[in-house]
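Next come a sequence and a model predicted from it.
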Amino acid sequence: MSDSVSDCSERRSAVTEAEVEALVRGICFKTGPPRRLGVELEWLVHEPRSPRLPVPPERLEAAYAALRALSLRSALTVEPGGQLELSSAPADSLMECVGSVSADLDAVRTVLRDRGLALHGLGQEPWNEPTRFLHEPRYDAMETCLDRAGPEGRAMMCSSASVQVCLDAGYEEPGPLGHGRRWLLAHQLGAVLVGAFANSPMAGGRLTGWRSTRQSLWAAMDPGRTSSPSLDGDPRTAWARHVLDAPVMCVRAPSGPWEVPEGLTFRAWTRSAAPPGRDDLDYHQTTLFPPVRPRGHLELRMIDAQPGDDGWIVPLAVTAALFDDPEAAETAYRTVKPLAERAGSAPAPCNPLWTAAARSGLADPELREAAVTCFAAAADALPRIGASDGVRKAVAEFTDRYVARGRCPADDLLDRVAGTGRPPHGTEDLLHGKDIRP
């Protein structure tokens, strides 16, 4: 949601429906050897000693002004509710990505610590109601549009945080690393990733009944904006049709509030008396939030933010191994393919499989079994993709603590709330207002 807005006064000539389809098909799946990897990390920002209290906007603004002065490899942006996002530069390897982002996070944490603030990895703000920090035409329009379908959109904008893994689309040719196979794997493995890394069981100070409240919000929003396209047939064709038939969030203006049309698809806009331009098409695609979004590469958007300073490394490493190592990719695909029958014909994240993942995590037996196999395949592949001993150890510890036991990070917080006395791990300390830095 941090994409920049182009100057509306410089719109190019109008695009036709056929041109839109050709542009989307040519741009959104750039095929070739899968060599690059990236990650986008969203964080909630709290005061460690009083995390239940919202940070005043003035303190956030002062801290973010100091952060903007840093020289980082990653792009640093702020989300509508004041969440902080760090988007890595495309890396040539897993360890290059881990190293550069870790260095940037160290610098960011130092600046925030000097101002009495800290980053916290939770998929959903557990205590405070959604409150907008950014007041810009884009977010005014987004809020108006999403409010029509209910309160979930505002909660997504202002209170959620995630780990988004970015992968090359893959080879043009079929095979374990072919773009068609990777497209299917991203959607079928997605539910397993939701369940394994679910980390948002609270909102508004209450337990919600979901391991991933964040994912439940995505499923409850306008499906034309947040659901996946059809997985039948060619991915390029399916995505191009999805873009054309998706609702237009807003029509930008050079000044003043942006128009928020109701019931207008991009296809209908191209057929109108005042059709959109190429930049309108580019912007429209940034307002679509499916669990897997093709943008030349693939954005996997279904993973909750993780507890601890380095918790984000595990989903990044596991996902990279399962997609970029041919042997692990084949194992993962064969493992999750049977889950498609349970998902049925409904798109993700609105189908029964994704709902079970968000509600139950790996307490769901089928998801647990699939996760055990996939994490084992990832562990075997990590040495082949150059993972360090530290990364391999982190994945092994996560597997032992959660996957092998049918658990996810949300269960730690649930145990603490229930008073079972299990050892704390980041989120429990957060409940008590302690600094969770190691």
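Done, it's in.

from here on, contacts and neighbour counts on C-alpha atoms
Will do.

quick one, helices of the stretch 101-250 of the chain?
Using DSSP state H, counting those that start in this stretch, the helices of the stretch 101-250 of the chain run over residues 137-147, 152-159, 179-196, 213-220, 223-226, 235-245.

Minimum distance to Gly204: which of those helices has it?
The minimum distance between Gly204 and the helices of the stretch 101-250 of the chain falls on helix 152-159, with 10.1 Å, by C-alpha to C-alpha.

Show me what the closest one is in contact with.
Residues outside helix 152-159 that contact it (C-alpha atoms under 8 Å, 6 or more residues apart in numbering) are 44, 79-83, 124-125, 129-133, 143, 146-147, 214, 217-218, 220-221.

List only buried entries from these.
For the contacts of helix 152-159, a burial check counting by 16 or more other C-alpha atoms under 10 Å picks out 44, 79-83, 124-125, 130, 132-133, 143, 146, 214, 217-218, 220-221.

circling back to that earlier point, can you redo the helices of the stretch 101-250 of the chain as JSON lines with distance to Leu288?
Output for these, formatted as JSON lines (distance: least, C-alpha to C-alpha, whole Å):
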{"stretch": "helix 137-147", "distance to Leu288": "11"}
{"stretch": "helix 152-159", "distance to Leu288": "12"}
{"stretch": "helix 179-196", "distance to Leu288": "16"}
{"stretch": "helix 213-220", "distance to Leu288": "12"}
{"stretch": "helix 223-226", "distance to Leu288": "5"}
{"stretch": "helix 235-245", "distance to Leu288": "8"}
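
Comparison target, given below:
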Amino acid sequence: MSDPSGSSNTYDGGTGHGSAVTEAEVEALVRGICFKTGPPRLLGVEVEWLVHELRQPRLPVTPERLEAAYAALRTVPLSSTLTVEPGGQLELSSPPAASLTECIGTVRADLDAVRAVLARDGLALVGLGHDPWHGPRRFLRAPRYDAMETCLDRTGTAGRRMMCTSASVQVCVDAGHTEPGPLGHVRRWWLAHLLGPLLVAAFANSPLSAGRPTGWLSTRQLWWARIGAGRAGAPTLDGEPRAAWARRALDAPVMCVRRDDGGPWDVPEDLTFREWIRSRAPRPPTREDLGYHLTTLFPPVRPRGHLELRMIDAQPGDDGWIVPLAVTAALFDDPEASETAYRTVKPLAERTFGRPAPHNPLWTCAARDGLADRELHEAAVACFTAALEALPRLGATPEVTGAVAAFLDRYVARARCPADDLLDRLSGTAHGKDVRT
């Protein structure tokens, strides 16, 4: 995964030599490692894709074909890290980039190489936030994913859908420095959570399941929210972000207890990491367990040294991912645009009713109704306009600014999102008419 700060989301496997951790140690580790503070310098993106048949996308791809294709891809030299998700989705995670232009160039070249290999096997990358035709089916078999499935099944089917049928564009920005202001880590943490619903709404691209409308423009966001507040919820936004996230990590439920003997991992019920430290059962947790525990938390904004914004649906077209990357980068890394975004989304905080993301009315409205919501629409127009004005200051190419301008005109200005196009095509409705009623 992309890592602007150069840090990892897991702890050094040799550090601590397997010794048990205390609550105080966990708080210090989480505060120090999950937030690498300093002037924002770097940018990254993680692009997930569904993999479908090139000519008959409604036919399921067999596991054997996927395995053969991914074996071929492992021989291709890439600058980005290539990984496979539990349902066979493919993800490319860029290396940290010093500029938006560098980040786009690296990922675009890697995607070209990946597409060429897949095309030879009759497969294609598809930019949708949720598979519109196929139900959840596990491709990867490993103790980690077996345990994850067992844990998430306790709250219904949302977990399997999240694991196997969803795809996203995840933008990674530096956490920010310790000084107050637009580029400080406190402001950026707050902004990420209030800008999040706007990004959900503007880039919603998953209105279908089993070939039919779900009633939600971002069905992907619906499933992520339904895996539960303990697993997918953010901390409250009052107080200092590092302390808030440390508490959140300690009080989050443990997904599983890993084993080294090859047997199935234990999946405890209602055991928080704090309680595991205190009980020391079934064994005392170590730093390595803490590092793994943090990877099993899926809030819409996840601190991993940098901030990983996880709420954006995968986008249509070969280069659709560039627009959310560019808009987000501009709103976080250009001080003028960041200040505009802050003033724009600040009134939206009242609609959260003090409840953490994504389990509050504002996030629900964004995922269900998109920019049909008047306040979200007005905020999106203001923020996209500010981003468009900022992009030349960040050195964006005319191609990138043109893509953002086209998205603003085609979707945001008209209170639409890519999901509306999918619904239009499904119903045969003329472009521009609302088909959700």
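Structure's in. What do you need? Since the model is a prediction, treat every value here as computed from it, not as a measurement.

Ile313 of the first structure is nearest to which of the helices of the stretch 101-250 of the first structure?
When the helices of the stretch 101-250 of the first structure are compared by C-alpha to C-alpha, helix 179-196 sits nearest Ile313 of the first structure, at 13.6 Å.

picking up where we left off before, select, out of the helices of the stretch 101-250 of the first structure, the one closest to Ala376 of the first structure.
When the helices of the stretch 101-250 of the first structure are ranked by proximity to Ala376 of the first structure (C-alpha to C-alpha), helix 179-196 comes first, at 13.3 Å.

chain center to that closest one: distance?
Taking the mean of its C-alpha atoms, helix 179-196 of the first structure sits 13 Å from the chain's own mean (C-alpha atoms, centre = their mean, to the nearest Å).

In the second structure, what stretch matches it?
Aligned by TM-score structural alignment, helix 179-196 of the first structure corresponds to residues 185-202 of the second structure.

which residues touch the aligned residue in the first structure for Arg220 of the second structure?
Counting by TM-score structural alignment, Arg220 of the second structure lines up with Arg214 in the first structure. Taking C-alpha under 8 Å, 6+ apart, we find Arg214 of the first structure in contact with 123-124, 156, 160, 200, 304.

Arg214 of the first structure and Pro291 of the first structure, how far apart?
Arg214 of the first structure is 12 Å from Pro291 of the first structure, where distance means C-alpha to C-alpha, to the nearest Å.

Please apply the same query to Trp210 of the first structure.
Look at Trp210 of the first structure and Pro291 of the first structure: by C-alpha to C-alpha, they are 18 Å apart.

Who has more neighbours out of the two?
Between Trp210 of the first structure and Pro291, Pro291 has the larger neighbour count (other C-alpha atoms under 10 Å), namely 25 against 22.

What residues does the aligned partner of that one in the second structure make contact with?
Superposed on the second structure with TM-score structural alignment, Pro291 of the first structure falls opposite Pro300. By C-alpha under 8 Å, 6+ apart, the contact set of Pro300 of the second structure is 193, 196, 232-234, 309-311, 357-358.

on that earlier part again, tell me which of the helices of the stretch 101-250 of the first structure sits nearest to Glu369 of the first structure.
Comparing the helices of the stretch 101-250 of the first structure by C-alpha to C-alpha, helix 179-196 comes nearest, at 9.6 Å.

Count residues in the vicinity of Met148 of the second structure, would you?
Neighbours of Met148 of the second structure (other C-alpha under 10 Å): 19.

what's the matching residue for it over in the first structure?
Using TM-score structural alignment, Met148 of the second structure lines up with Met142 in the first structure.

so who does the residue nearest to its match when sequence neighbours are not counted touch?
Among residues not flanking Met142 of the first structure along the chain, Met249 sits closest, at 6.7 Å (C-alpha to C-alpha, 6 or more residues apart in numbering). Applying C-alpha under 8 Å, 6+ apart to Met249 of the first structure gives the contacts 141-142, 145, 260-261, 284, 287.

and for the longest strand anywhere in the first structure, what span of the second structure is it aligned with?
Ranked by residue count, the top strand of the first structure under DSSP state E comes out as strand 37-46. Using TM-score structural alignment, strand 37-46 of the first structure lines up with residues 43-52 of the second structure.

mean shift between that stretch and the first structure?
Stretch 43-52 of the second structure differs from its equivalent in the first structure by a mean of 0.3 Å after superposition (mean C-alpha distance after the TM-score superposition for the first structure).
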